[in-house]
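Engineer: Sequence first, predicted coordinates after that:
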Amino acid sequence: MLSAQVEYQIKVLNFQADNGFQHKSKKVGLEMIEHLGEINDWEVITSVDTTDITMKNLNRFDVIVFNNNCGNAGPIFSKAQQEVLQNYINNGGGFVGIHCAGAIWEEGGGFQNWYEKLVGTRLVAHPKVQRAKLIIENKNHIATSHLPNEWVITDEWHTFSSNPRNDVNVLMSLDESSYVGESKMGGDHPFTWCQYYDGGRSFFTSLGHTVEIYSDKNYQKLIEGGIIWASGLSEENLKLPVLEGLIVDLNADYGITLESGDRISSWKNNVENSIIKSFNKQDQGRKELGSGMPRLELNIAALNGHNAVVFHRQELINENEDAFDHLITGSGYTWFSIMSVYEQVSGKPGVNSFFGNLRNTNVDKQGHYEGFWAGLSDDNQVWMGSRNAIEGGLWNDNNPHVLNHQPLETNTYYLVIGRMGDGVNKVQIELFINSITAVAKKMFPINQNANSSKMVIGQERDATNHPGFESFDGEIARFLIYERPLSNNELKKTIEYLMKTYNIKK
């Protein structure tokens, strides 16, 4: 089965407390999840009791399945239970909604709005049960990879209060010409999708009305894959193949704190026990407070449904002054950036940085051009470099300009990589794009007395004297820093993992 590659035992709450319409398929729905648990060696606990919705209980589970439980006649949850469910998702929990989980209508207040966003929409109406054709839009997802391009099956074909496409990663949609009904969605009719939402993962399918569908092998694999994905242990979300030396892992799917809608005030480093805790908003030097916060873009189809942070002359800063010093004084480094670029806004010519920790003499009168960074030319040629504090100036032998002369295309996602060797004499700096083959390289003389500054994402340094002036315009979905040069074999494995996870094309 799909989860044969997953060694961790997924823990699933198979939940069916309801308040409304009673499907004849309720019993077989519960039995199907229990069966999937048996064949996959999951721990499955079945409950029809809302008193089980406590923080202590939910913390045991990777995924809660709302298993065809309607809420169209009245509320299912108390206010306290609603808060528990929200906290569970906020803390990284997984949600799988089946069929009538989209018809929980009567919870009221802010929770009702939150829940409908968690599902993606709300079920509204349907014609009689009949055969229809589903179009598989995403064959790369673990829940749909087994399905034919077109899947014909008998079920109930709901319309929704709104089309969720702009907010979710649509996995399959309904061919509206293949069934008869008065109420349709105007030709674009998503029917199964997933999304990263409010700190957690949500998978929803409107399929699941009939008794017969629960014994359909394709349907069972669909739900199985949805549970694995929602648990965080699908193929797309397995751990990085190389963890030794990893000191920064910024993942736009996790650890984002929002302020003022979709604006990001903090991006948490996902490396456990790191002294580099998070990258935070910087207001110092800006005329308008909060204007330096990038925004969060959710569920990008081209990235297999992952999120990205959108920078428009904005930055997030880690305040640890010394966390990265050793990377340019002998240890070496490797960094990875899943990113896309926009048209660059005029600033300092050729310096549109997407990260850096430079210390420059003209800022604090203490440093002398030291640190490492990367950015784009005005026409989106990507470059990287290190600075050793021996010589000033923008580019020279002590401040090498490692440049790829082929511009990146706008609105296309790339994997950009930089690597600097270890040692105390001269080492090699290499730039890679979507490949193990370097597109540019130069030598760099090590100075063991160099002392870089704070690390910034979206800018070349803690530029309080001109925030946004040397920043880039574009997106970053994942950003990694290792405190050592990865071997070619490690580099290859990590490139393969990231390109598969984020659907990056060679």
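Structural biologist: Great, that's in hand.
Engineer: Only C-alpha atoms from now on, for both contacts and neighbour counts.
Structural biologist: Fine.
Engineer: Just to be sure, residue 192 is in a strand?
Structural biologist: Yes. Residue state for residue 192 (DSSP: H, G, I helix; E, B strand; the rest coil) corresponds to a strand.
Engineer: so residue 75 sits right up against residue 103, yeah?
Structural biologist: No. Residue 75 is beyond contact range of residue 103, at 11.2 Å (criterion: Cα atoms under 8 Å).
Engineer: Looking at those two, which is more packed in?
Structural biologist: The neighbour comparison of residue 75 against residue 103 (other Cα atoms under 10 Å) goes to residue 103, with 24 against 18.
Engineer: Just the element for the nearest residue to residue 264 once chain neighbours are set aside, please.
Structural biologist: Once flanking residues are discounted, residue 264 sits nearest to residue 258: 4.6 Å by Cα to Cα, 6 or more residues apart in numbering. Here residue 258 sits within strand 256-259, counting by DSSP states H and E.
Engineer: Distance of the residue nearest to residue 264 relative to residue 181?
Structural biologist: Computed with Cα to Cα, to the nearest Å, the distance linking residue 258 and residue 181 is 41 Å.
Engineer: higher neighbour count, these two?
Structural biologist: A direct count of neighbours by other Cα under 10 Å for residue 258 and residue 181 places residue 258 higher, at 17 against 14.
Engineer: dropping in the other structure now:
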Amino acid sequence: MKAVVRVLIALLMSLMPVAARADDQFRLLVIATPSKYHYEYIPVARDSLDRLAKLHAFAVTWTSDPAAFDSDLSRYAAVMFLNTPPEQLNEGQRRRFETYMRAGGNAVVVHRAAIVPPGAWPWFEKLVGRSFVNHPMVQTGVLQVVDRTFPATFGLPDRWIWSDEFYVTDNPFHIAINPVLNADETSYDPTRIWPGQVGHRMGKDHPEAWFHTFEKGRVFTTLLGHDVEMYRDDRYLQHLLGGIYWAATGRGQVR
């Protein structure tokens, strides 16, 4: 009799993950491919985002292989490019992602994924909302919350001390974005850069995270997230979660 009970308990426990998956609110595809300066973060980010997914009842599909874009993307509420060079997608994969966005798909772009070599994929540069110029060395600076109504700023202080590569961008395609975090250039040295490069100042208009709509979908971009330890930081993870939540559902913004 005891053996039968143990078998029944084991059977019920094996079914529990299936039941939990049935309650997922949405599914997120995360592509995280290693690059020269971004690879150590992957296992840490995966563990942290999986934990957030379990806590907040959504599903995450992880991949490092662009071949994931050869399959049906419509089952995902959003696609997250996590430090992944977008030019790694081949032409067919790029077209499938474009089709996904034109059908109402959504995107989250994190740090290195916002860098597109000039002319490599102009459509993706427009999706990001800004084009990468360069960045200074990692420094401690202050980020200013400029939009308290957006979920990616909930829980952040008005002035957030953070250490990162504060990307410099421009707007050659004249894309309208809604900044949520600005870098305060008086709090670090934008010209502290490697020999042979020239550091640029952007002034007061220096967005480091923003949102906008593109094609028929929602896009959240954050330029933060260079170092592996950031993916253990609760405030940074809350920032990411807010962007994911809005991109995937369209909810959470204070009207």
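Structural biologist: Cool, got the structure. It should be emphasised that the depicted structure is a prediction, and the values quoted were computed from it without experimental measurement.
Engineer: Now do the buried residues in stretch 56-66 of structure 1.
Structural biologist: Using 16 or more other Cα atoms under 10 Å as the test for burial, stretch 56-66 of structure 1 gives 58, 61-66.
Engineer: do the same with stretch 162-180 of structure 2
Structural biologist: Residues 162-169, 177-180 are the ones in stretch 162-180 of structure 2 that count as buried (16+ other Cα under 10 Å).
Engineer: just the helices in the stretch 101-250 of structure 2 please.
Structural biologist: 122-128, 234-249 (DSSP state H, counting those that start in this stretch).
Engineer: any idea which helix is longest in structure 2?
Structural biologist: Using DSSP state H to define each element, structure 2 has its longest helix at helix 2-22.
Engineer: matching residues in structure 1 for the helix or strand that it is followed by?
Structural biologist: Sequence-wise, the next helix or strand downstream of helix 2-22 of structure 2 (DSSP H and E) is strand 27-31. Mapping strand 27-31 of structure 2 onto structure 1 (TM-score structural alignment) gives residues 11-15.
Engineer: just stretch 49-60 of structure 2 next, same as before
Structural biologist: Against structure 1, stretch 49-60 of structure 2 falls on residues 33-44 (TM-score structural alignment).
Engineer: Stretch 106-115 of structure 2 too?
Structural biologist: So stretch 106-115 of structure 2 sits over residues 94-103 in structure 1, by TM-score structural alignment.
Engineer: so what's the counterpart of residue 152 of structure 2 in structure 1 closest to, chain neighbours aside?
Structural biologist: Superposed on structure 1 with TM-score structural alignment, residue 152 of structure 2 falls opposite residue 143. Take residue 143 of structure 1 and drop its neighbours on the chain: the residue closest to it by Cα to Cα, 6+ apart is residue 225, 3.8 Å away.
Engineer: And for that neighbour, the neighbour number?
Structural biologist: Neighbours around residue 225 of structure 1, by other Cα under 10 Å: 23.
Engineer: excluding its backbone neighbours, what's nearest the counterpart of residue 137 of structure 2 in structure 1?
Structural biologist: Counting by TM-score structural alignment, residue 137 of structure 2 lines up with residue 128 in structure 1. Of all residues not flanking residue 128 of structure 1 in the chain, residue 156 sits nearest, at 6.7 Å (Cα to Cα, 6+ apart).
Engineer: Contacts only, for that neighbour.
Structural biologist: If a contact means Cα atoms under 8 Å, 6 or more residues apart in numbering, then residue 156 of structure 1 has 126-130, 207-210 as its contacts.
Engineer: Which position in structure 2 pairs with it?
Structural biologist: When structure 2 is aligned by TM-score structural alignment, residue 156 of structure 1 is paired with residue 165.
Engineer: Tell me the spacing between that match and residue 183 of structure 2.
Structural biologist: 11 Å.
Engineer: Same question for residue 108 of structure 2.
Structural biologist: Taking Cα to Cα, one finds residue 108 of structure 2 at 20 Å from residue 183 of structure 2.
Engineer: Can you report how many residues neighbour residue 177 of structure 1?
Structural biologist: 11.
Engineer: And for the one 3 residues further on?
Structural biologist: Residues contacting residue 180 of structure 1 under the criterion other Cα under 10 Å number 15.
Engineer: for residue 228 of structure 1, same thing?
Structural biologist: By the criterion of other Cα under 10 Å, residue 228 of structure 1 has 24 neighbours.
Engineer: Please report how far it lies from residue 37 of structure 1.
Structural biologist: Look at residue 228 of structure 1 and residue 37 of structure 1: by Cα to Cα, they are 11 Å apart.
Engineer: And for residue 93 of structure 2, nearest residue in space, chain neighbours not counted?
Structural biologist: Using Cα to Cα, 6+ apart and skipping residues adjacent in sequence, the residue nearest residue 93 of structure 2 is residue 69, 5.2 Å away.
Engineer: how about that neighbour, what's its partner in structure 1?
Structural biologist: In structure 1, residue 69 of structure 2 lines up with residue 53, judged by TM-score structural alignment.
Engineer: In contact with its match, which residues?
Structural biologist: 81, 84-85.
Engineer: One more: residue 209 of structure 2?
Structural biologist: Going by Cα under 8 Å, 6+ apart, residue 209 of structure 2 touches 179-182, 220-224.
Engineer: In structure 1, what residue corresponds to it?
Structural biologist: For residue 209 of structure 2, the residue aligned by TM-score structural alignment is residue 192.
Engineer: now do residue 83 of structure 2
Structural biologist: The equivalent of residue 83 of structure 2 in structure 1 is residue 68 (alignment by TM-score structural alignment).
Engineer: so how far is residue 224 of structure 1 from that match?
Structural biologist: 15 Å.
Engineer: Those two - which one has more neighbours?
Structural biologist: Between residue 68 of structure 1 and residue 224, counted using other Cα under 10 Å, residue 68 has the larger neighbour count: 29 against 22.
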